[in-house]
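A.B. asks: The sequence and its predicted three-dimensional model are supplied below.
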Amino acid sequence: MKRRRVLNSRSSTDGFTLIEILVVVIITGILFAIAAPNWVAFVNQQRVSAARTQVSQAIRNAQSKASRTKVAQAIVFENRIGQSLRYAIVPISDTNAPVVDRTKIKTWENIGDASALRLSVAQGDFASPPPLIFNIYGSVITTNLPTAALDQPLYTVTIGTTRSANPRRCVRVTTLLGATEEASDSACPPNRTS
């Protein structure tokens, strides 16, 4: 019986005091406040990098499809405010006067996984950038693109977040043969909003 009383009296003093619990909660809150901005920046960087990889792959797919099918292909990008970015690869019948009717495209693919991304093409309008067109050999057709200086890429797609200037990632088509390169932050043109 004495043993039972000892156990009962011991269990009534076990546990944490209110002050100990408050200290743990406050320390956890401070650690979370320090880590949260870094975590958000990391997540944004990963989203933008994944979208850049997707754009780069889409450009390579359009080029490959053009040379494989022997039909000129255009890759069309579209910004939709408040919605996901998207692209489509469509055949072009007349490469001398290439026209892409965006309203007739049914094969749109979303870029990235969030509406917090923004895309701009350095060579064109923000809302409807000019398409990047590959001929039947997989080379870039430049008739629909503004004339670029010799040291400038033919076509540059910049992807960033809607909330800040960085992180910025871009894919540049640098030669008439369609060679691409990827760049980051200051090596990319600013992401336009209009």
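C.D. replies: Sure thing, it's come through.

A.B. asks: only C-alpha atoms for contact and neighbour calcs from this point on.
C.D. replies: Fine.

A.B. asks: So what's the residue count around residue 78?
C.D. replies: 24 (other C-alpha atoms under 10 Å).

A.B. asks: With residue 50 instead?
C.D. replies: Neighbour count for residue 50, taken as other C-alpha under 10 Å: 16.

A.B. asks: Assumed it was part of a helix.
C.D. replies: Yes. Residue 50 sits within a helix when classified using DSSP: H, G, I helix; E, B strand; the rest coil.

A.B. asks: Correct me if wrong: it contacts residue 112.
C.D. replies: Yes. Using C-alpha atoms under 8 Å, residue 50 is in contact with residue 112, at 6.7 Å.

A.B. asks: And for residue 75, nearest residue in space, chain neighbours not counted?
C.D. replies: Spatial nearest neighbour of residue 75, excluding adjacent residues (C-alpha to C-alpha, 6 or more residues apart in numbering): residue 89 at 4.4 Å.

A.B. asks: Next one for the comparison:
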Amino acid sequence: MPNILSLKLLDSLQSHSRQPKLKQQYLANRPSSDGYNQQNAGFSLIELIVVLLLVGILAAIAAPGWAAFVNRQRINKVNDAVFAALQEAQREAKIKKLSYSVSFRKNSTTQEVAIYRTDIGISTWKPLGTDVGVSSDKFLLGTNLNSTTENTADSNVSYSLNASAKITFDYMGTLPNTSLGTSGLQIVVAVPSSANPTSPSSVKRCVIVNTLLGSMLTAKDNKCS
């Protein structure tokens, strides 16, 4: 005859064996009181629309600032190319003890530069900006150089460049027969105006030859007259 201890042990084992089944039945039959189940996971259509609208608003706010940044980077690169061209002509003049010139012109829609021995003349024009990855339609080129008198500054910068504009360095790298005016000899690159692509905006960069010795500096915006 089984004793009382054996009966209690048997009952305990049976109770433990029933617990997992009871738990599974409870979980299966439990109502979804918090309103969440696997089928409701993810975003609703309204939530997605709201997110897309917010992204669009943020993009519209950021786009003008990004475009302005890109434009500034472009004309910075072109201005560096202008500076390098002038330096190259001045350096060649000093090394070879000959006069060297830099000319700029607008040829149809292409803005070009040439570096050459003054006594030989221009052999090759090169599109300005291509070496730094900027196409001519992304900037305007202007100068205050007088088109008929060498190394002479006019009072205003012209962006038409109907005739080529030239700066000449003598065999010492200085500027012979120079009239610098009040603002020096300026080569200006500008971002086209959004209202009129043939007119410059206020975003400008320039190289200024400001002494008879051929000293050069760079400036921007309202300092590029």
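C.D. replies: Everything's here; your move. The shown structure was predicted, so the numbers you read here are calculated from the model rather than taken from an experiment.

A.B. asks: list the contacts for the residue nearest the centre of structure 1?
C.D. replies: The centre of structure 1 sits closest to residue 51, judged by C-alpha atoms, centre = their mean, with a distance of 2.8 Å. Going by C-alpha atoms under 8 Å, 6 or more residues apart in numbering, residue 51 of structure 1 touches 111, 112, 159.

A.B. asks: Let me see the ranges of the helices in structure 1.
C.D. replies: Remark: helices assigned in structure 1 by DSSP state H are 2-11, 18-69.

A.B. asks: Of all those helices, which one is nearest residue 186 of structure 1?
C.D. replies: Among these, the nearest to residue 186 of structure 1 by C-alpha to C-alpha is helix 18-69 (14.2 Å).

A.B. asks: Hmm, residue 176 of structure 2 is touching residue 167, no?
C.D. replies: No. Between residue 176 of structure 2 and residue 167 there is no contact under C-alpha under 8 Å: 9.9 Å.

A.B. asks: circling back to that earlier point, corresponding residue for the residue nearest to the centre of structure 1 in structure 2?
C.D. replies: Alignment note (TM-score structural alignment): residue 51 of structure 1 maps to residue 78 of structure 2.

A.B. asks: Number of residues surrounding residue 27 of structure 2?
C.D. replies: 10.

A.B. asks: and the one helix or strand residue 7 of structure 2 maps to, what other elements does it pack with?
C.D. replies: In the assignment (DSSP states H and E), residue 7 of structure 2 maps to helix 4-29. Applying 3 or more C-alpha pairs under 8 Å, 6 or more residues apart in numbering; DSSP states H and E, we find helix 4-29 of structure 2 packed against no helix or strand.

A.B. asks: Tell me how far the residue nearest to the centre of structure 1 lies from residue 119 of structure 1.
C.D. replies: Relative to residue 119 of structure 1, residue 51 of structure 1 is positioned 10 Å away (criterion: C-alpha to C-alpha, to the nearest Å).
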